[in-house]
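>>> sequence below, structure please.
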Amino acid sequence: MPTDTKSVARALLSVSDKTGIVVFAEKLHARGITLVSTGGTHRILVEAGLPVLEVSEVTGFPEMMDGRVKTLHPKVHGGLLGIRANPEHQAAMFAHGIEAIDLLVVNLYPFEATAAAGKPYDDCVENIDIGGPAMIRAAAKNHQDVTVVVDSADYEAVLADLDAHDGQTTLTLRRRLAQKAYARTAAYDAAISNWLAGELAIDAPDYRAAGGALAQEMRYGENPHQKAAFYTDGSHRPGVATARQVQGKQLSFNNINDTDAAFECVGEFDPAAGAAVVIVKHANPCGVAQDESLRAAYEKALACDPVSAFGGIVAMNRPLDAQAAAKIVEIFTEVIIAPEADEEAKAIIAGKKNLRLLLTGGLPDPRAPGLAIRSVAGGLLVQGRDAAVVDDMELKVVTKRAPDAREMADLRFAFRVAKHVKSNAIVYARDGATVGIGAGQMSRVDSSRIAAWKAGEAARAKGLTDSLAKGSVVASDAFFPFADGLLAAAEAGATAVIQPGGSMRDEEVIAAADDAGLAMVFTGHRHFRH
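The predicted structure follows:
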């Protein structure tokens, strides 16, 4: 037997999530371990017929203040913090009648779920646990002697250790559980502090914390030499983090990144206004379209860049149906993500065993607030999510010619897509579909030329003579610093332009648009995406 094992004679159980606690407690009792508990946990253990002390019997004080004060007592914290090999600690425990607590089982009040559900401020505050984190941190600090459990998923590991070591736990297990305990309280406090900052409209709090729960350990990250894992943040935003995977192999790091990009983009399109499909490759849309059916929208999106779509991610704003599914599986696709799917569509997708199908139950709200966090050397960059939506913007016609109704609809569509294309972003669109996308170039004029070239290539793939950019509109995620990018769009055949405006050379660009016969509108909003 390892020399670092510690006996478990007394356990304190106080859990908000009661999953598995009765069975776990029964197995502890069967090993002769004395049980101590609180409130609702004590009640269900007694109802299960288990002998269990109430914590008030240990402390000599009743639970009070609506349960706010019950475990904050020396007889609890002394039992957790007393070092067994320290004679002074043991003398103090003996002098004050403090019995050692060898196993602590605590999970916390459901603050994250309460806040995510949008409950009133006072309800959220009442779901901030105080005694739980205090006990967890005490037990974790004293993990040399105490085993701390914050997750029901670890009950079996504790029981297995007790079985393997004659009622004792190993230091290896105790250290692992202590690390998890501190991570849990850190994530919990992060959720509370970020919620309070939001409630108080504090955009830049003096300290910013971020936390999450492990959803998936990955084989590797962007590249095989990089370790990676995926965490959920408890926000319950519909998307890849909350989706149900119906079939297919495990998602990779790049799959998750690209699928998130695709679903956030398709979330811009109201299902009531038409079916929408987004195809993403390497985090950039390579085809986006709207139509009456998902199949028609997919075919239009695919036509924008059929080469890049191979091995891509497909997102849609309506439940996947059989007609769309049958078309999508004609080429190799990594992931399909949708709010739902009918049984016939699922059966079709099942024929491609490696194709991942994710169902989210809803669409992300493009207007919803939230945080975007990115690491840099020595720090974090934190900003609000880009929640600006073109439908809420006051579009200003700045050229002599105003866009006609068709052009205006396509301008809104193109700017909606440009929000999700890496900067510098140029998007050509016509009849509710992208026909050319230029992304991530150091020069905006290069993005314009690449997008025009893509439109030409797409036309050739369809056997057409004229570029698909002819008669299209063009969107730019930021202003044109010079007229050259706009003129490149005009040369490609675009007839109307949408851009934020705000350049020192706006008048020069407007004059160039007038000379070329273009209609142009300013949005007043930029959509940089790096």
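>>> from now on I want contacts and neighbour counts done on CA atoms only, so please keep to that.
Noted.
>>> next, the buried residues of stretch 242-258.
By neighbour count on 16 or more other CA atoms under 10 Å, the buried set for stretch 242-258 is 242-245, 247-248, 251-256, 258.
>>> and it, how far out from the chain's middle?
Averaging C-alpha positions (CA atoms, centre = their mean, to the nearest Å) puts stretch 242-258 12 Å from its chain's average.
>>> how far does that stretch stretch from one end to the other?
Using CA to CA, to the nearest Å, one end of stretch 242-258 lies 15 Å from the other.
>>> returning to what we had before: out of the buried residues of stretch 242-258, which comes closest to residue 114?
Closest approach to residue 114 among those (CA to CA): residue 242, at 16.9 Å.
>>> circling back: what would the buried residues of stretch 242-258 look like in TSV with secondary structure?
Converted to TSV, these look like this (DSSP: H, G, I helix; E, B strand; the rest coil):
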residue	secondary structure
242	coil
243	coil
244	strand
245	strand
247	strand
248	coil
251	coil
252	coil
253	helix
254	helix
255	helix
256	helix
258	helix
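>>> ok, the residues you listed vs residue 422, which is closest?
Nearest to residue 422, judged by CA to CA, of those is residue 258 at 12.4 Å.
>>> isn't that closest one up against residue 283?
Yes. Using CA atoms under 8 Å, residue 258 is in contact with residue 283, at 4.6 Å.
>>> who touches both of these two?
With CA atoms under 8 Å, 6 or more residues apart in numbering applied, the contact sets of residue 258 and residue 283 do not overlap.
>>> any idea how far the helix or strand where residue 197 lies is from the chain center?
Here residue 197 is covered by helix 171-199, with elements defined by DSSP states H and E. Computed by CA atoms, centre = their mean, the chain-centroid distance of helix 171-199 equals 18 Å.
>>> run through who's touching stretch 481-488.
Defining contact as CA under 8 Å, 6+ apart, one finds that stretch 481-488 is touched by 444-446, 448-449, 480, 503-506, 508-509, 512-513, 516.
>>> sequence B follows; please return its structure for comparison with A:
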Amino acid sequence: IGGPTLIRAAAKNFEHVIVVVDPEDYAPVAEALARGGCDRAMRYRLATEAFAHTAAYDAAIVGYLSRRETPEAQPSPWPAYYAAVHRRRLTLRYGENPHQSAAFYLDREAPGEPAVASAEVLQGKPLSFNNLVDADAALELLKEFEACAAVVVKHTNPCGVAVGGEDLATTYRMARACDETSAFGGIVALNRAVDPAAAEALAETFLEIVVAPGFDEEARGILAKKKNLRLLQIPSLGEAPEAWRRGGLDLKKVGGGLLLQDRDVALFAPEGPRVVSQRAPTDAEWRALHFAWRCCKHVKSNAIVFATAQQLVGVGAGQMSRVDAVRIAALRASLPLEGTVVASDAFFPFRDGVDVAAEAGATAVIQPGGSRRDEEVIAAADAHGMAMVFTGMRHFKH
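Reported below is the predicted structural model:
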């Protein structure tokens, strides 16, 4: 009690007082004192950190108190006031475009998850605004899988995903095969340490970034020849604290305000997926449907994907019409569509999307359901001999 007041008072008087709130500063301050004292620049920096520390403390208090109208009331999920203090990690060359300035700030309240913000840069040019956004998108999709997995992202949309290859190199090549053209200049995320064979595979084409939980010495030597390639090392996903799997907040800035929502960490409605067609999926189709659904969740809406049990085959992203998303996903497929399954991030408003998917060679569909024309859409699946599964949960992504 009274601690924040003392810290603020000391910080205000930084010309004559040294205030230290971060244990990381103990050693530098001790060294400075041994040399005769902290100079004005150091005292100013320490005072700034002290005010940031007390601001974060006050933000936590107001966030807690403003969830209740009275001390005895049940807390609301959302406080009346939202305040947060972020610390700048990087000043970036520019923003999304060269005429925009930008910086990268760290979230003090992040739940300790493997993240781009905490990644160690092992090699390559400084990270750009777009690099950080794309690497984050790739890593978020990678977190959906426990088996050996590879993700390729371009402009935040996956253009290749694969799981369960015989080794990491094979799994990455499977992911890249989904769309070799779009993979050029892409961002790759892997959930296994990069060995020499995987490094050779990664070196086969131009990439902007590789994110992985490790790179062995020989792999580093191979990838060092790609001097502009950025290597980001993250903690192993399997060893990370479980807190991040429970979510956290997703923030979006709009003119004059800030939108907050829970992160989209669930897959299905509580009752689980249910078969609505006359024919149930085969075991192989079930595996493919689960994989496709996890991938589709990370594609910009309207989103459609074709997939097998181990490999993304075609992606239709960001379309205003769902049937056009199906057409584009089929058109962009570099691999055979016969025998694939289809995932849709939201319901089919008409049967036409299912008809196009069937014509392309898909045998099963997974979607949330909930359209006024669900019966018509299910009838289309039955007419084509397709299995259809409702998830009861939509995954729009804007």
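>>> residue 88 of structure 2 -> structure 1?
When structure 1 is aligned by TM-score structural alignment, the residue opposite residue 88 of structure 2 is residue 214.
>>> quick one: contacts for its match?
229-232 are the contacts of residue 214 of structure 1 under CA under 8 Å, 6+ apart.
>>> same check on residue 162 of structure 1?
Taking CA under 8 Å, 6+ apart as the test, what residue 162 of structure 1 contacts is 168-169.
>>> tell me if it really is in a strand.
No. Residue 162 of structure 1: not assigned to a strand; according to three-state DSSP it is helix.
>>> which residues of the stretch 401-530 of structure 1 fall in strands?
426-430, 433-438, 473-476, 496-499, 519-522 (DSSP state E, counting those that start in this stretch).
>>> from the contacts of residue 214 of structure 1, which is closest to residue 301 of structure 1?
Nearest to residue 301 of structure 1 out of these is residue 230 (CA to CA; 29.4 Å).
>>> what lines up with that closest one in structure 2?
Residue pairing (TM-score structural alignment): residue 230 of structure 1 is matched to residue 104 of structure 2.
>>> in the host helix or strand of its match, what counts as buried?
Here residue 104 of structure 2 sits within strand 102-107, counting by DSSP H and E. Judged by neighbour count using 16+ other CA under 10 Å, the buried positions of strand 102-107 of structure 2 are 102, 104.
>>> how about stretch 429-447 of structure 1?
Of the residues in stretch 429-447 of structure 1, 429-441, 444-447 count as buried by neighbour count, 16+ other CA under 10 Å.
>>> dump the residue contacts of residue 385 of structure 2.
Shown in contact with residue 385 of structure 2 (CA under 8 Å, 6+ apart): 279, 363.
>>> aligned partner of residue 357 of structure 1 in structure 2?
Using TM-score structural alignment, residue 357 of structure 1 sits opposite residue 231 in structure 2.
>>> residue 257 of structure 1 too?
By TM-score structural alignment, residue 257 of structure 1 lines up with residue 133.
>>> before we move on, the earlier item: show me the subset of the contacts of residue 214 of structure 1 that structure 2 keeps too.
Here is what carries over to structure 2 from those, by both residues aligned by TM-score structural alignment, their matches' CA atoms under 8 Å: 229-232.
>>> ok, of the contacts of stretch 481-488 of structure 1, which one's closest to residue 224 of structure 1?
Using CA to CA, the contacts of stretch 481-488 of structure 1 come closest to residue 224 of structure 1 at residue 446, 31.8 Å.
>>> now the closest one: how far from residue 456 of structure 1?
From residue 446 of structure 1 across to residue 456 of structure 1, the span is 15 Å (CA to CA).
>>> likewise for residue 413 of structure 1?
Here the criterion is CA to CA. By it, residue 413 of structure 1 lies 20 Å from residue 456 of structure 1.
>>> between these two, who's got more neighbours?
The neighbour comparison of residue 413 of structure 1 against residue 456 (other CA atoms under 10 Å) goes to residue 413, with 29 against 22.
>>> who's in contact with that one?
When contacts are counted by CA under 8 Å, 6+ apart, residue 413 of structure 1 touches 429, 432-433.
>>> re earlier: for residue 364 of structure 2, see how far away the closest residue to the match of residue 257 of structure 1 other than its chain neighbours is.
Take residue 133 of structure 2 and drop its neighbours on the chain: the residue closest to it by CA to CA, 6 or more residues apart in numbering is residue 156, 7.0 Å away. From residue 156 of structure 2 across to residue 364 of structure 2, the span is 27 Å (CA to CA).
>>> the two: who's more crowded?
Using other CA under 10 Å as the criterion, residue 156 of structure 2 and residue 364 rank with residue 364 on top: 30 against 20.
>>> who's in contact with the aligned residue in structure 1 for residue 366 of structure 2?
For residue 366 of structure 2, the aligned residue in structure 1 is residue 498 (criterion: TM-score structural alignment). Counting by CA under 8 Å, 6+ apart, residue 498 of structure 1 makes contact with 411-412, 415, 473-476, 520-523.
>>> same question for residue 350 of structure 1.
residue 247.
>>> could you do the one 4 residues further on as well?
The contact partners of residue 354 of structure 1, by CA under 8 Å, 6+ apart, come to 247-249, 334.
>>> now with 6 Å?
Taking CA atoms under 6 Å, 6 or more residues apart in numbering, we find residue 354 of structure 1 in contact with 248-249.
>>> got a list of what the residue nearest in space to the middle of structure 2 touches?
The centroid of structure 2 falls nearest to residue 140 when counting by CA atoms, centre = their mean (2.5 Å). Residues in contact with residue 140 of structure 2 (CA under 6 Å, 6+ apart): none are found.
>>> wait, is it part of a helix?
Yes. Read with three-state DSSP, residue 140 of structure 2 is one of the residues of a helix.
>>> just to revisit the earlier point, for the kept ones among the contacts of residue 214 of structure 1, which one is nearest residue 47 of structure 1?
The nearest member of these to residue 47 of structure 1, counting by CA to CA, is residue 232 at 35.0 Å.
>>> isn't the closest one up against residue 212?
Yes. In this structure residue 232 of structure 1 lies within contact range of residue 212 using CA atoms under 6 Å: 5.2 Å.
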